[in-house]
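> the amino acid sequence is not available; the structure is as follows:
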């Protein structure tokens, strides 16, 4: 019994110190995000868009859409990209050996014919089978290739991209009309010193979509989807804004990011063997910047919005979360020499350790905390008091910051203008610590275990399409 008592006391210290460290980290991020958004809230975004039009003309963009079994949503995605308010773009849909009718619906909908396209084959990829060009939209291309994964599809897109900057968009995502203008703004304003920028990602489930544009913003009726919306707000509006402020970003979403092509090729392009190719690319770029002392930056931009489809069932959400966490561990392990290494500046001393201790290993400690709460509750005595205190800390960690992220979004960006939607999200966050948080922790630990046993599986996600989607072809 004495050994159990000592072990419980030791674990009590560990879990309380960990939760306190997480709360402190999130508090700092929240304050930094608040000040950043407060400053941007006073700006006239339309005036800024118009001010840089001439500069945008000098920075044309190749838009890359890797697509694998995206028959349901790819047409809406292409429509949204064709409607972008940007001076000069080309659009490349890269069909990564889809087993459904992804390529067929694109060819049919946009009246495509076989064509040739010049390429600079600097990155090794799977074989390209066919290239098509739209008769209706001459800047729209379809590249059919052998299946090699998303990273390989993006490398093919880079080889065929005509312009010096490329934007990556998932095959089930939709951009607002001004999104590309706004995500390119840091690159324009920095005169190229910003080599990559990521935009904000929101969940489209439950929205009305017409010809590639969100026509009506509505909150989904599914609790699983609403909790994912809250998670996205917490991750993007708090974490990434704060890290971006000091050039500490290690993740910008692969669903919507812009890169300078030259440093990406210099870094070897996208990794085709890892699950989390988007994070892997950003970490490689941060490493390149520090090792070659290039002095560049990677930024997150809160205003431009990309709408993407989220899982609507528990089984699909489980596959997604364990895949994400597996990709996180793989990227951190591949670049483990950066951790606590002053050679990599603040990225090595702050950002990489944060992702190791809080994001990667955190689920193990936090899940153990839930087990501790249950065990201590039944042990009685002082352990009962510990369990109550720990539960309150978990509520503070999970619920308060989630509610804060919802309020921050409503105050600064106002994507969800209806008060009842805001209150519904806030009410649901009160239950997060009881059901949603423990589930995601279990799935993330599964991802760690799968990574340790080298179980690599992307996991298919069933696409259902946005509510009221129009213009998707027949």
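Yep, that arrived. As the structure is a computational prediction, the values presented were derived from the model and not from experiment.

> make it CA atoms for all contacts and neighbour counts henceforth
OK.

> need the longest helix for this structure.
Ranked by residue count, the top helix of the chain under DSSP state H comes out as helix 2-41.

> distance from the chain centre to that one, please.
A distance of 23 Å separates the centroid of the chain from that of helix 2-41, by Cα atoms, centre = their mean, to the nearest Å.

> other SSEs contacting that helix?
Helix 2-41 sits against helix 241-245, helix 362-379, helix 381-395, helix 401-412, with contacts defined as 3 or more Cα pairs under 8 Å, 6 or more residues apart in numbering; DSSP states H and E.

> let's see it at 10 Å
In terms of contacts (3 or more Cα pairs under 10 Å, 6 or more residues apart in numbering; DSSP states H and E), helix 2-41 is packed against helix 241-245, strand 297-308, helix 362-379, helix 381-395, helix 401-412.

> can you put the ones you listed in TSV and add distance to residue 354 and mean neighbour count?
Compiled in TSV, the helices and strands packed on helix 2-41 are given as follows (distance: least, Cα to Cα, whole Å; neighbours: other Cα atoms under 10 Å):
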stretch	distance to residue 354	mean neighbour count
helix 241-245	11	21
strand 297-308	17	24
helix 362-379	10	17
helix 381-395	19	17
helix 401-412	18	20
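
> in TSV: those, plus distance to residue 65.
As requested, the helices and strands packed on helix 2-41 are exported to TSV (distance: least, Cα to Cα, whole Å):
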stretch	distance to residue 65
helix 241-245	25
strand 297-308	13
helix 362-379	32
helix 381-395	39
helix 401-412	28
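
> this is the other structure I want to compare:
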């Protein structure tokens, strides 16, 4: 029985390793191709307002007093010819609204809002006297999806971008994330950028002035994890229009397609669920639209620094993954939905969602095999080596990929530390996240609710 279980885990991990190797190769080719281009020249023409598409930037905020100032300041300084910022105060119980009023000199205005998507009641609308393109909506609490839908109703431009209330955007990020949409003549209906960890960076007045690496091992491992998820996973999936996640922290969408799809749903993973629904709509309407990922545009966000907060986050993320997959289960292995139904949905179901269960079984088998001794020690060594390849080696590859292409970290010591910590991932960090993701599966099966809020310190001075 142990032998059969060990062989199942072994061959499952080998299959996953082969798939990730394919994604790694595709990602490396794509990144090298992109960064051989001049860094600035391809985006210079986009500063011409006649060439670009105006964007409404939506910032849902619930109890974001600590980070909302830095987020809005970073958005006010971006290089983009035409945009508006719409902050949606979703019934915050802290001083989020008061902070916005004070810092940006808000005054109440009267404006008719076309309710294309159903939301909780809007109590008031404000406009900044300092910045005419900054608006704040104060509404009853309805959750992040409801806040985003209220922002869509209020917005005036054809493209909307969702930004988390604790995030900081790089100045040229919008020029880069909008370029695929403009170049494709609107065949691209959604475009997402990279999200990086802000802990350890110096951020002043909403702008990253120095990119650094936190001293906390838990945060360093999350930096590595983000590199792996974005530089390896999403580039490879995006290359073949298989992307099912555009991060809620930084993603641009065609407003008409979002409204046509019914807006954001009240799920834990509302960002992924919307992207899956858009793919479904594309296939069912038989149109040739795309959803892409652009690796360079960067959004900096605060990461959990405690085990308790990180555990809540990962349980919530995995529960959100299950909700999105389950709501669209008719797409599983369904040829009607092309490569999304036959490749992307099975990948997220079998590898991303159920993968932690198999990994946890592998860790248990390693321990049991070591206890039993004799021939079982060979199984333990085999499974351990495969788990190292599955975890640490690919994380090391992601760090190298970052250094060869994006090169956000200017300090050699930071890169060395990232590389060293990636070697240790299998020994402590990955087993923890596997356990927490399995807890997320239990939460989903038991239909447990709750958001699991993270205590934020704020990332800006």
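Cool, got the structure. These figures come from a predicted structure and were not determined experimentally.

> on that earlier part again, so which of the helices and strands packed on helix 2-41 of structure 1 gets nearest residue 109 of structure 1?
Across those, residue 109 of structure 1 has its closest neighbour in strand 297-308 (21.3 Å, Cα to Cα).

> so the closest one versus helix 401-412, what angle?
Interaxial angle, strand 297-308 of structure 1 versus helix 401-412 (axes from the mean of the first three to the mean of the last three Cα atoms, to 10 degrees): 90 degrees.

> what's the average distance of strand 297-308 of structure 1 to structure 2?
Using mean Cα distance after the TM-score superposition for structure 1, strand 297-308 of structure 1 ends up 0.3 Å from its aligned counterpart in structure 2, as a mean over the superposed pairs.

> so where is that strand in structure 2?
Strand 297-308 of structure 1 corresponds to residues 290-301 of structure 2 when matched by TM-score structural alignment.

> so how far is that stretch from its chain's centroid?
Distance, centroid of stretch 290-301 of structure 2 to centroid of chain: 9 Å (Cα atoms, centre = their mean).

> can you map out the strands along the stretch 51-200 of structure 2?
55-61, 83-90, 106-109, 122-128, 134-139, 159-163, 167-169, 188-197 (DSSP state E, counting those that start in this stretch).

> equivalent range in structure 1 for the second one?
I take that to be strand 83-90 of structure 2. The alignment of strand 83-90 of structure 2 onto structure 1 (TM-score structural alignment) spans residues 89-96.

> most tightly surrounded among the strands of the stretch 51-200 of structure 2?
Of the strands of the stretch 51-200 of structure 2, the one with the most neighbours on average (mean count of other Cα atoms under 10 Å) is strand 167-169, at a mean of 30.

> how much does it stray from structure 1?
Mean deviation of strand 167-169 of structure 2 from its aligned counterpart in structure 1 after superposition (mean Cα distance after the TM-score superposition for structure 1): 0.3 Å.

> okay, the strands of the stretch 51-200 of structure 2 in a markdown table with distance to residue 27 of structure 2 next?
Output for the strands of the stretch 51-200 of structure 2, formatted as a markdown table (distance: least, Cα to Cα, whole Å):
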| stretch | distance to residue 27 of structure 2 |
| --- | --- |
| strand 55-61 | 28 |
| strand 83-90 | 31 |
| strand 106-109 | 45 |
| strand 122-128 | 42 |
| strand 134-139 | 37 |
| strand 159-163 | 25 |
| strand 167-169 | 23 |
| strand 188-197 | 14 |
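
> between the ones you listed, which gets nearest to residue 411 of structure 2?
Distance to residue 411 of structure 2, taken as Cα to Cα, is lowest for strand 188-197 among the strands of the stretch 51-200 of structure 2, at 15.8 Å.

> show me what that closest one is packed against.
For strand 188-197 of structure 2, the elements it packs on are strand 159-163, strand 167-169, helix 173-183, helix 217-227, strand 250-254, helix 255-260, helix 270-284, strand 290-301, judged by 3+ Cα pairs under 10 Å, 6+ apart.

> what's the offset of it from the middle of its chain?
So, by Cα atoms, centre = their mean, the centroid of strand 188-197 of structure 2 is 8 Å from its chain's centroid.

> got the contact list for residue 62 of structure 1?
Contact analysis of residue 62 of structure 1 by Cα atoms under 10 Å, 6 or more residues apart in numbering lists 88-92, 139, 157-158, 160-168, 258-259, 261.

> map it across to structure 2 for me.
In structure 2, the residue paired with residue 62 of structure 1 is residue 56, using TM-score structural alignment.

> what's the most buried one of the helices and strands packed on strand 188-197 of structure 2?
Burial of these is given as mean neighbour count (mean count of other Cα under 10 Å); strand 167-169 ranks first at a mean of 30.

> next, count neighbours for the nearest residue to residue 74 of structure 2 once chain neighbours are set aside.
Distance criterion Cα to Cα, 6 or more residues apart in numbering; nearest residue to residue 74 of structure 2, sequence neighbours excluded, is residue 206 at 4.1 Å. Using other Cα atoms under 10 Å, residue 206 of structure 2 has 24 neighbouring residues.

> roughly how far apart are the match of residue 62 of structure 1 and residue 258 of structure 2?
Separation of residue 56 of structure 2 from residue 258 of structure 2 (Cα to Cα, to the nearest Å): 13 Å.
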